[in-house]
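**Student:** okay, predicted coordinates and the sequence, questions at the end:
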Amino acid sequence: MVKGIVLAFLAFAVFAWGDAIVKAIGHGLDPFEVTFFGYLFPLLLSPAFMKPGDRILDMVRWNRPWLMGLRIFLIGSTTPLSVIAFRNLPFAEAFALLFLMPSLATILSIFILKEQVRWRRGLAVCAAFLGVLVIVRPGFREFQVGHLAALTAALFAAGGVIAGRMIGRTEKRFTLIGTVFLATTAIAGVLMIPGFAWPSAEQWILLLAFAATAFVAQALFIVATIYAPADRLGATQYSQILWALAIGALFFDEWPDALALMGIAIVVGAGLFIFAREQTLKREMPEDAAPAGMVEPSPAACPRP
């Protein structure tokens, strides 16, 4: 168990550095182009995640096609939206808004899955939205396109969570992983056409580094699930906010003020509480009620199956 947790922390550290590379690319390239090249190479290497009996065609061979199609569209769309957020907002602030996803998933579960949300989780959801208001401070700060992109990415990722719960155990793990790479590459490839510009040598290096982090981090997380159940590792993704604070301060000269730090703490604390409550509920559910070997993605520049 401990080895799995350590590997998961390492995986999310690599994810955070990948997001930092996206921010370093800045406005020099179209965000959809960044996403396309960042996920094209992991897509080509995705057979490394295959298990005995898996086939390449499993990427597009789905048992529940409508739900899978919805899930990959939602999750695939989170990456370019996250890229826009990271390019336009302070690093830690973008992460905090993206981590609104668990609260949004809780709300969606009420209306779509007809789940009963008790008062503790309800208060955590309210606290998360309060934290967002503290961060954004509408009326006192300009509401930027990055804020809209981050909040939309969180909503799309939450929708992907709900679709994943509805899919359950009907799809192979390679299908769930490979389709994310495939969908993200395909969606970004179409949307990058109007703003396409050939990358410079320096931009190619950054794009390859981003692609490497997407693949290496995913591989580390898959190995982590060998030593610990995937749903027990979900809380480790919140370590990214610590990386975001450190990277933003040291490399981008971004120093959040006291109110921003308070809002970040509220959003992250609420998300962790919701995660803990859902783990308690899962232990009370039938074993076949949740996807096997899988943690739903947090919406950052790299979707995580």
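**Tutor:** Thanks, I have it.

**Student:** every contact and neighbour count from this point should use C-alpha atoms.
**Tutor:** OK.

**Student:** give me every residue that touches residue 275.
**Tutor:** 102, 234, 235 (C-alpha atoms under 8 Å, 6 or more residues apart in numbering).

**Student:** and the first one, that one's in a helix?
**Tutor:** I take that to be residue 102. Yes - secondary structure of residue 102 (DSSP: H, G, I helix; E, B strand; the rest coil): part of a helix.

**Student:** I figured it hits residue 271, correct?
**Tutor:** Yes - the criterion here is C-alpha atoms under 8 Å, and residue 102 meets it with residue 271 at 5.8 Å.

**Student:** and these two? Which one has more around it.
**Tutor:** Taking other C-alpha atoms under 10 Å, residue 102 and residue 271 do not tie; residue 102 has more neighbours (28 against 24).

**Student:** what's near enough to touch that one?
**Tutor:** With C-alpha under 8 Å, 6+ apart, residue 102 has these contacts: 158, 271, 274, 275.

**Student:** swap the cut-off to 6 Å and go again
**Tutor:** Neighbour list for residue 102: residue 271 [criterion: C-alpha atoms under 6 Å, 6 or more residues apart in numbering].

**Student:** and if you look at the one 3 residues further on?
**Tutor:** Applying C-alpha under 6 Å, 6+ apart to residue 105 gives the contacts residue 158.

**Student:** so which bits of whichever strand or helix holds it are buried?
**Tutor:** Using DSSP states H and E, residue 105 falls within helix 101-112. Buried residues in helix 101-112, counted by 16 or more other C-alpha atoms under 10 Å: 101, 102, 103, 104, 105, 106, 107, 108, 109.

**Student:** ditto for stretch 230-248
**Tutor:** Buried-residue list, stretch 230-248, by 16+ other C-alpha under 10 Å: 230-241, 243-248.

**Student:** below is an additional structure, to be compared with the one above:
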Amino acid sequence: MSSSRPPAPEASEDQASTAPLTPLEALGRDRPLKGIGYMIAAGLLFTMLDTGVKTLAQDYSPVQVVWARYVGHVVILLAWFVWLGKSTGGAMLKTGSLTGQCLRGLLLLGASTFAYLAFRSLPLLQVYVINFSSPLLVALLAVPLLKERVSWRQAMAIILGFAGVVICVGPVDWRSQPAILLPFGLTLCFALYQLTTRRFGRQDHPLTSLFYAGLAGAVVSSLVVPAFWSSIDPRDLPLFMFVGLMGAASQLTLIMAMRYAPASLVSPFLYLQIIWAALFGFVFFGDVPRPETWIGAALISVAGVMLAVSKKRSGS
């Protein structure tokens, strides 16, 4: 004897709107405060990473240090995926846009290469201050690439920020000091990396984005590192491992920041690296910033705050 059950009541719109979100759906929603928190953490981790890189770059080729950073990055992620198990870890390797993820990885590799070359001969803070213009470049490039609009307030912030860069660099003989050009390559690559993270990073799990960013760098750097290789002192191995660990951790926090909030909102909070870079540069390398560096950093920071406030007012 069979009994028929009454049909289950359909969920109302209110019930549907309060239904639990999947992990990716939750990560895909904008949460500005979380995004800002992750970006602040990313700034500290980047400074710790770059301090290790600058130390190693005094005795090893920057290309070799780049290779260690990305190979360590990938090894750590693969070990984590294995620990998660075949089903969960294997799922992390699936991406909605392999081309987009590889593009992100190549841009990050370019940014790292320019940075590591610059760290060899320039103070941490000077490289950082020039790179701090990347949020301004993000806002500018978001117009053609992400179809965002730039208001007159944002335009003024961009102009003020780039004026700060000019002051920070100061009068330079480019022919006798070509290294000062390296941070500008870093700035362009990093700005494009942030934009592609915002564009492609939301459709995949953060660990997926982190893995492919490291994989692209590891593959390319492994192809060229034999030409720059020198034997590693066993005493330096922990520092090489630290660089790999910090590389993975800093990029994960950056990815999370970009997933939770627009790039133009959270990017200015990387300016807190001014404090970390000045402190780490003085303690570990004896660098004393020039007055022009502080003036440029102040102008760029003000421009970043203006940009963030303007974005908040426009509701974007």
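**Tutor:** Done, it's in. No experiment lies behind these values; they were computed from the predicted model shown.

**Student:** map residue 176 of structure 1 onto structure 2.
**Tutor:** Counting by TM-score structural alignment, residue 176 of structure 1 lines up with residue 209 in structure 2.

**Student:** that match: what secondary structure?
**Tutor:** helix.

**Student:** any idea how far residue 262 of structure 2 is from the nearest residue to it once chain neighbours are set aside?
**Tutor:** Spatially, and ignoring its direct neighbours in sequence, residue 209 of structure 2 is nearest to residue 201 (6.1 Å; C-alpha to C-alpha, 6 or more residues apart in numbering). To residue 262 of structure 2, residue 201 of structure 2 is 12 Å away according to C-alpha to C-alpha, to the nearest Å.

**Student:** make JSON lines out of the contacts of residue 275 of structure 1 and add distance to residue 252 of structure 1.
**Tutor:** As requested, the contacts of residue 275 of structure 1 are arranged in JSON lines below (distance: C-alpha to C-alpha, whole Å):
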{"residue": "102", "distance to residue 252 of structure 1": "28"}
{"residue": "234", "distance to residue 252 of structure 1": "28"}
{"residue": "235", "distance to residue 252 of structure 1": "26"}
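
**Student:** of those residues, which is the nearest to residue 195 of structure 1?
**Tutor:** residue 102 (32.7 Å; C-alpha to C-alpha).

**Student:** and the closest one, what's its match in structure 2?
**Tutor:** So residue 102 of structure 1 corresponds to residue 135, using TM-score structural alignment.

**Student:** over to residue 267 of structure 1?
**Tutor:** With TM-score structural alignment as the criterion, residue 267 of structure 1 matches residue 300.

**Student:** spit out the contact partners of that match.
**Tutor:** 161, 164.

**Student:** quick one: the helices in structure 1?
**Tutor:** 2-25, 31-45, 65-88, 91-98, 101-112, 119-136, 145-167, 173-191, 201-227, 240-251, 258-284 (DSSP state H).

**Student:** quick check: the residue most central in space within structure 2 vs residue 267 of structure 2, distance?
**Tutor:** Nearest to the geometric centre of structure 2 sits residue 254, at 4.9 Å (C-alpha atoms, centre = their mean). According to C-alpha to C-alpha, residue 254 of structure 2 stands 9 Å off from residue 267 of structure 2.

**Student:** what about residue 16 of structure 2, how many neighbours?
**Tutor:** 10.

**Student:** er, residue 173 of structure 2 actually
**Tutor:** Neighbour tally, residue 173 of structure 2, other C-alpha under 10 Å: 9.

**Student:** could you do residue 92 of structure 2 as well?
**Tutor:** Neighbours of residue 92 of structure 2 (other C-alpha under 10 Å): 18.

**Student:** try the one 4 residues further on
**Tutor:** Residues contacting residue 96 of structure 2 under the criterion other C-alpha under 10 Å number 14.

**Student:** which residue lines up with it in structure 1?
**Tutor:** Checking TM-score structural alignment: residue 96 of structure 2 goes with residue 63.

**Student:** next one: its match from residue 181 of structure 1, what distance?
**Tutor:** 19 Å.

**Student:** now swap in residue 12 of structure 1 and tell me
**Tutor:** Applying C-alpha to C-alpha, the value for residue 12 of structure 1 to residue 181 of structure 1 is 17 Å.

**Student:** out of these two, which sits in the busier spot?
**Tutor:** Neighbours per residue (other C-alpha under 10 Å) separate residue 12 of structure 1 from residue 181, with residue 181 holding more: 29 against 24.

**Student:** where's stretch 19-28 of structure 1 relative to the chain centroid, distance-wise?
**Tutor:** Put simply, stretch 19-28 of structure 1 sits 17 Å off its chain's centre (C-alpha atoms, centre = their mean, to the nearest Å).

**Student:** give the buried residues for that stretch.
**Tutor:** By neighbour count on 16+ other C-alpha under 10 Å, the buried set for stretch 19-28 of structure 1 is 19, 20, 21, 22, 23, 24, 25, 26.

**Student:** state the pair within these that is farthest apart.
**Tutor:** 19 and 26, at 11.2 Å, using C-alpha to C-alpha across the buried residues of stretch 19-28 of structure 1.

**Student:** now do the contacts for the aligned partner of residue 154 of structure 1 in structure 2.
**Tutor:** Matched by TM-score structural alignment, residue 154 of structure 1 corresponds to residue 187 in structure 2. Residues in contact with residue 187 of structure 2, defined by C-alpha under 6 Å, 6+ apart, are 131, 134.
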